[in-house]
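> everything below, folded, please.
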Amino acid sequence: MYLINIITIALGLSMDAFSVSITEGAVAKVIKKRYIILIAFTFGLFQAFMPLIGWGIGNLTFSYIERYNKIISLCILVFLGLKMIYEAIKNKGKKIDQQLGIKRLLLLAIATSIDALAIGFTLSSLRASIFTSILIIGMTTFLLSALGVVIGKYLGLFLKEKAEIFGGIILILVGIKIYAGF
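Here you go, the predicted model:
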C-alpha cells in the first residue's frame, strides 16, 4: 500500500512540471538532448528535494507555509505566463528563439514544486521512507518532464508562432489550478 501511495503522490506532484515542460518544448526553436535533460533534471531535483526540506523542517512551520504556498505558485506562474504572452505579441512576426535561462528555469521549478514541500510534512503519516519517497518522486517527475518537452516540441510545430501565447496561457492555467486546489 505504501508504494502505491507514493507512486500516486509522485504522479500528482509531477503533473505541474509535466505541463510546464510541454510549454517549454513548444516554445523552444531547437531542442537537443541536453535541453530535455536539463529541464527534466531540474524539475525532478526540485520535486525530490522539496519533500526532503519539508520532512526536515517538520510541523513547526507547516501552517505558515501551507497558508502561502498556493499564492506564491500562482503569482510566479501568472507573471511568467503574462510575460510570455506579452513578448509573443510584442515580437509578432519576428523570429525569436525562446531560450530557457537558468533564472526562468529555477523560477518554474520552484513554482511547480512548492506543493511538494508540504508533502514532506505528510509523508511521515504514511510511515514512508523519506529516501525511497523522494527517489520515486524525483524519477517520476524527471521522466514525465522529459516526455513533456518532447510532446511540446511536436505541439510547437503544430502551433508555430502561437506556441508562445499558448505556453503563456498554460502557465497561467497551471497557476490557477494550483491556487484553486484542483
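> from here on, just use CA atoms for contacts and neighbour counts.
Will do.
> residue 156 against residue 167, yeah?
No: in this structure, residue 156 is not within contact of residue 167 by C-alpha atoms under 8 Å, at 9.3 Å.
> mutual contacts of those two, please.
26, 27 (C-alpha atoms under 8 Å, 6 or more residues apart in numbering).
> tell me which of the two has more neighbours.
Set residue 156 next to residue 167 and count neighbours by other C-alpha atoms under 10 Å: residue 167 wins out with 28 against 24.
> quick check: which element contains that one?
helix 163-180 (DSSP states H and E).
> separation between residue 67 and residue 73?
Separation of residue 67 from residue 73 (C-alpha to C-alpha, to the nearest Å) stands at 12 Å.
> cool, and residue 54?
16 Å.
> same question, residue 105
In terms of C-alpha to C-alpha, residue 105 sits 14 Å off from residue 73.
> those two - which one has more neighbours?
More crowded of residue 105 and residue 73, by other C-alpha under 10 Å: residue 73, with 25 against 16.
> name the element the more buried one belongs to?
Counting by DSSP H and E, residue 73 is part of helix 62-90.
> next one: residue 23
Following DSSP H and E, the helix or strand that holds residue 23 is helix 2-27.
> buried set for whatever helix or strand comes next after that helix?
Per DSSP H and E, the first helix or strand lying C-terminal to helix 2-27 is helix 33-57. Within helix 33-57, the residues that qualify as buried are 35-55, counting by 16 or more other C-alpha atoms under 10 Å.
> which strands and helices sit next to the helix holding residue 73?
If contacts are counted by 3 or more C-alpha pairs under 8 Å, 6 or more residues apart in numbering; DSSP states H and E, helix 62-90 sits against helix 102-122, helix 163-180.
> here is a second sequence; please produce its structure as well for comparison:
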Amino acid sequence: MSLTELFIIAVGLSMDAFAVSVCKGLSVQRLKLGHALTCGVYFGGFQGLMPALGYLLGSQFQNVIVKVDHWIAFILLGIIGINMIRESRDTDAESLDSSFGFKAMLPLAVATSIDALAVGVTFAFLNVNILWAVTFIGVITFILSSIGVKVGHVFGLRYKGKAEFAGGLILVLMGCKILLEHLGILG
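Okay, here's the model as predicted:
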C-alpha cells in the first residue's frame, strides 16, 4: 500500500473524529491547549488502536464486526448528541469542561473509530505493515482532531448555545446516517 493510499485512508477515517472535535470545541468557553490535546490523544489513539485490533482479529470475526458496528456507532453518537443538545442550555462552565473527561471522551473515541476496526481486518488481507499504518493513521487523526477543537471553538464563541445544539444534532444525524448506510437505505 502506497503512502498516498494510506494518507487517503487516514484522512477518511479521521473525518468522524474531526467532526466530533469541532463539536467538542463548541462546548468550551475558554479554549486551552489541553482541550485540543485531549481530543487528539483520544481520537488519534483509538484510530490507531482499532485497526491494530482489527488486524489481529483478522477475518475470523469480520462478519460479526460488520453486523454490529453501525448499531454501536448509532447508539453511542445518538446518546452523546442528545446529551450535548440537553447541555446546550446549561451555562455551568464546570459541566462544559468535564465534557473532556474520561467518561465523555471514551465513548466518543470508540464510536468514531469502529470503522477503523474493519479497515484493520482489510489490512491483514493486504499484508500491510501494520505498525507503520496505525502510527500514520493515529498521527493524522491527532492533528485533524486538535485542529477541529480550535475550529469549533472559534465558531462556538460567536454562537455558543445554538452552536452546541447544532453540534449535538450533527452527532445524532451522523449516527443515523451510519445506521441507514449499513441497512442499505442510503447509498
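> tm score of chain vs chain?
For these two chains in superposition, a TM-score of 0.92 is obtained (TM-score structural alignment, normalised by the length of the first structure); 178 aligned residues with a C-alpha RMSD of 1.4 Å.
> rewinding a little: ok, average deviation of the helix holding residue 23 of the first structure from the second structure?
Superposed on the second structure, helix 2-27 of the first structure shows a mean distance of 0.6 Å to its aligned residues (mean C-alpha distance after the TM-score superposition for the first structure).
> between that helix and helix 163-180, how many degrees?
Interaxial angle of helix 2-27 of the first structure relative to helix 163-180 (axes from the mean of the first three to the mean of the last three C-alpha atoms, to 10 degrees): 150 degrees.
> residue 24 of the first structure: how many residues sit nearby?
31.
> what's the closest non-adjacent residue to it?
residue 149 (6.3 Å; C-alpha to C-alpha, 6 or more residues apart in numbering).
> quick check: longest helix of the second structure.
helix 130-158 (DSSP state H).
> buried ones in it?
Those would be 130, 133-157, for helix 130-158 of the second structure by 16+ other C-alpha under 10 Å.
> return the residues in contact with the residue lying closest to residue 69 of the second structure once chain neighbours are set aside.
Using C-alpha to C-alpha, 6+ apart and skipping residues adjacent in sequence, the residue nearest residue 69 of the second structure is residue 114, 6.2 Å away. Shown in contact with residue 114 of the second structure (C-alpha under 8 Å, 6+ apart): 50, 69, 73.
> of these, which are reproduced in the first structure?
Among the contacts of residue 114 of the second structure, the contacts conserved in the first structure (both residues aligned by TM-score structural alignment, their matches' C-alpha atoms under 8 Å) are 50, 69, 73.
> thought residue 111 was touching the last one, still the case?
Okay, so that is residue 73 of the second structure. Yes: if you go by C-alpha under 8 Å, residue 73 of the second structure and residue 111 touch, sitting 4.7 Å apart.
> how distant is the helix holding residue 73 of the first structure from the center of its chain?
Chain-centre distance of helix 62-90 of the first structure: 12 Å, with C-alpha atoms, centre = their mean, to the nearest Å.
> next one: residue 159 of the first structure relative to residue 121 of the first structure, how far apart?
Residue 159 of the first structure is 41 Å from residue 121 of the first structure, by C-alpha to C-alpha.
> more crowded one of these two?
Neighbour count, other C-alpha under 10 Å: between residue 159 of the first structure and residue 121, residue 121 has more, with 21 against 16.
> skip the chain neighbours and tell me the closest residue to residue 169 of the second structure.
residue 81 (6.0 Å).
> what number of residues lie near that neighbour?
Neighbours around residue 81 of the second structure, by other C-alpha under 10 Å: 26.
> and the gap between it and residue 75 of the second structure?
Taking C-alpha to C-alpha, one finds residue 81 of the second structure at 10 Å from residue 75 of the second structure.
> same question for residue 12 of the second structure.
21 Å.
> residue 43 of the second structure now?
Separation of residue 43 of the second structure from residue 75 of the second structure (C-alpha to C-alpha) stands at 18 Å.
> again, but for residue 25 of the second structure
Separation of residue 25 of the second structure from residue 75 of the second structure (C-alpha to C-alpha) stands at 22 Å.
> just residue 162 of the second structure next, same as before
From residue 162 of the second structure to residue 75 of the second structure the distance is 23 Å (C-alpha to C-alpha).
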